[in-house]
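Trainee: sequence and computational prediction follow.
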Amino acid sequence: MTTHATPPLLAIPGATPELAAHLQDGLARVDALLREVVDHEDPFIAAASAHLAQAGGKRFRPLLTFLAAELGDGINEDVVRAAAGVELTHLASLYHDDVMDEAEVRRGVPSANAAYDNSTAILVGDLLFGKASELIAALGAEAVLIQAQTFVRLCSGQIRDDRPSPPGVDPVDYYLGVLADKTGALTATACRYGAMFSGNRPEVVETLRAYGEKVGMAFQLADDLIDIASDSDASGKTPGTDLREGVDTLAVLRAKASTDPADARLLELLGSDLADDDDGVAEALTLLRQHPALESARSETYGVAREAQALLEPLPDTPAKAALQTLALSVVERVG
């Protein structure tokens, strides 16, 4: 496994040199631990397990863990182990996600299912979930319980993501609930672990847990916007994946609520099966990029990020708090 450059999100405006150095050191320690954990005596398993970790990534969740820890006594061995466990859980979920999405690209390289096959990707994802649990087990019973509860929420969110909202349930409310489980749960745990294992008071731990969930939702909402608005060169992902899978993201839900006759063609496309229709996906993307629903979804995404910022207001003003508040907006402003 190769060491990659400092994640882009580490360059947080306003972060002090001392804080940046702490984060840099923490991320390097996570990478070293990940290299150790994903290695395997079987070369094929070792290569498949390291496939996505080698491709880099932002290490967004470990960064949250470390910033939360900086509100307490700082980064220590338990915090590093917790951060690595969260990141490994995230990596494992990507293997499964790419199989379900039939994705071909992840982080600018072939996805695991494309590089190997679906069965290998699923089994390696399971293996990495097991490795993550091994890491967390050393942190005590409460950490293990949190890991298990987080995993249940990840799975339930993904299951509900593949199903339409039930009759009588507002589709947007349903969708936001899915995001809270599918993405918010793990970022909440990232912050919670960082706060827990750095000696923060229980009320601060809970504040950071709630903040992490909101930031995770904003992160996923931004990802959904990227799937529509960015090209593959900028994002490292294949645009229109959600459209192909029939997943109604926030911009699509807002567009579907339109009663403007001028949107007839867009609504026709959004109501059709685009799984094998590259031309239809391309046309739908073009129309969505021009539609007010995209800006509406972007505005709502910023709103969730601002809710995360507001949760931190009661905490003492420190460089770590300022960085967390800045980070809440930066996840919305990224392009990949």
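Mentor: That came through fine.
Trainee: contacts, neighbours, all on C-alpha from now
Mentor: Fine.
Trainee: ok, now which ones touch residue 180?
Mentor: Counting by Cα atoms under 8 Å, 6 or more residues apart in numbering, residue 180 makes contact with 157, 213-214, 216-217.
Trainee: in helices, which of those appear?
Mentor: Here DSSP state H is the test, and these give 157, 213-214, 216-217 as lying in helices.
Trainee: which one (most neighbours) among those?
Mentor: The most neighbours of any of the ones in helices among the contacts of residue 180, using other Cα atoms under 10 Å, belong to residue 216, which has 29 neighbours.
Trainee: pretty sure that residue is touching residue 178, no?
Mentor: No. Between residue 216 and residue 178 there is no contact under Cα atoms under 8 Å: 11.6 Å.
Trainee: list the buried residues in stretch 77-92.
Mentor: 78-92 (16 or more other Cα atoms under 10 Å).
Trainee: filter those residues down to just the ones in helices.
Mentor: Using DSSP H, the buried residues of stretch 77-92 in helices are 78-92.
Trainee: now, the most widely separated pair of those residues?
Mentor: 78 and 92 (20.9 Å; Cα to Cα).
Trainee: now do the helix or strand hosting residue 121: which elements does it pack against?
Mentor: Residue 121 belongs to helix 118-137 when assigned by DSSP states H and E. With contacts defined as 3 or more Cα pairs under 8 Å, 6 or more residues apart in numbering; DSSP states H and E, helix 118-137 has these neighbours: helix 17-38, helix 43-54, helix 77-101, helix 112-115, helix 141-161.
Trainee: use this one as the comparison:
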Amino acid sequence: MSLDETSHKPHDRLAAFLAEDMAAVNTLIRDRMASEHAPRIPEVTAHLVEAGGKRLRPMLTLAAARLCGYAGAHHVRLAATVEFIHTATLLHDDVVDESRQRRGRPTANLLWDNKSSVLVGDYLFARSFQLMVETGSLRVLDILANASATIAEGEVLQLTAAQDLRTDEGIYLQVVRGKTAALFSAATEAGGVIAAAPEDQVRALHVYGDALGIAFQIVDDLLDYGGSSAVIGKNTGDDFRERKLTLPVIKAVADASEAEMAFWRRTIEKGHQGDGDLAEALAIMARHGAMERTRDDALAWADKAKAALAVLPPHDLRDMLSDLADYVVSRVN
């Protein structure tokens, strides 16, 4: 399953409930990604923005604001801001990772070049800050600016930790908070702030987004060793081939025998991989129950996300957000 399969999925129920708001967000995105002087900017941006992504992050902002009773228009600006930040990070990530495919299509850096991807990503970051300022909320600006810094910090941390077998679960969590959870939590928290929700509700929305983002990323990392390209948008085993130390491998390394450590040093630290090494990696992880324990972690984070919603007012949107947390981890059930 993917997060965009059929109409009874929580994501699709959210989209239906927020359809009018999302139409306004999409209009604003198209308007603000335009450039009078550099036509390559909308070309590159449109390639990614219109590639079939389901706008989960901006919907979280809209849902949080509506759940807290917001009736203004600034939540649309914040939702577009979140989507621009997300799109900018994807453009940069594909350059850093030398990726060739994103959402089943060739990446922008492959179709154009690395310079275009980096510079258009920079443009979208600048646009996102313009939109933040238009809300007139210094606190919202603080939340989203901090998230942007955390995202960049997480990406740099991942560069140094990715092939280092000393990377433990604490460092992994820092990376995940940077690359995924920071924007989830900022999206939900900013929605509560713009709605002037009580502090306990704003905090709950932050905790929900953080835990949902961590669960989401753990599941993606787990699916890399047991999913299909149709499910995860990349080939099974890509993380192993790219020598990324994700949670299933970290758990297996922590319990590894001398022979297993020699295998991980050769394949992950040194990058000497051959036929059969992916199968051997899977066998080692199976011996140590690494996949099952990783799945348990994802379920625990999803439970934390759902528990955080308890202080929020009863609402159909609250139920949808709870169901979304369940659905994120149902992909590995």
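Mentor: On my side now, so go ahead. Owing to the predicted nature of the structure, the values given are computational and were not obtained by experimental measurement.
Trainee: quick check: TM-score for this pair?
Mentor: Here the TM-score for the pair of chains, by TM-score structural alignment, normalised by the length of structure 2, is 0.86; 325 aligned residues with a Cα RMSD of 2.9 Å.
Trainee: overlap between the contacts of residue 180 of structure 1 and structure 2?
Mentor: Here is what carries over to structure 2 from these, by both residues aligned by TM-score structural alignment, their matches' Cα atoms under 8 Å: 157, 213, 216-217.
Trainee: distance to residue 192 of structure 1 added to those residues, as CSV?
Mentor: Output for those, formatted as CSV (distance: Cα to Cα, whole Å):
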residue, distance to residue 192 of structure 1
157, 19
213, 10
216, 13
217, 16
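Trainee: which among these gets closest to residue 57 of structure 1?
Mentor: Among those, and counting by Cα to Cα, the member closest to residue 57 of structure 1 is residue 216, at 15.7 Å.
Trainee: check contacts around the equivalent of residue 248 of structure 2 over in structure 1.
Mentor: Aligned by TM-score structural alignment, residue 248 of structure 2 pairs with residue 251 of structure 1. Neighbour list for residue 251 of structure 1: 225, 288, 293-294, 296-297 [criterion: Cα under 8 Å, 6+ apart].
Trainee: quick check: which element contains residue 251 of structure 1?
Mentor: Judged by DSSP H and E, residue 251 of structure 1 forms part of helix 250-256.
Trainee: mean per-residue distance, that helix versus structure 2.
Mentor: Superposed on structure 2, helix 250-256 of structure 1 shows a mean distance to its aligned partners of 0.7 Å (mean Cα distance after the TM-score superposition for structure 1).
Trainee: what comes up buried for the helix or strand just after that helix?
Mentor: Per DSSP H and E, the first helix or strand lying C-terminal to helix 250-256 of structure 1 is helix 264-270. Under the neighbour-count criterion of 16+ other Cα under 10 Å, helix 264-270 of structure 1 has 266-267, 269-270 buried.
Trainee: for helix 264-270 of structure 1, name the packing helices and strands.
Mentor: So helix 264-270 of structure 1, by 3+ Cα pairs under 8 Å, 6+ apart, packs with helix 250-256, helix 278-290.
Trainee: what comes into contact with whatever helix or strand comes next after the longest one?
Mentor: Remark: after helix 278-290 of structure 1, the chain's next helix or strand is helix 292-311, criterion DSSP H and E. Contacts with helix 292-311 of structure 1, where a contact means Cα under 8 Å, 6+ apart, come from 207, 210-212, 214-215, 217-218, 221-222, 225, 250-252, 254-255, 288, 324-325, 328-329, 332.
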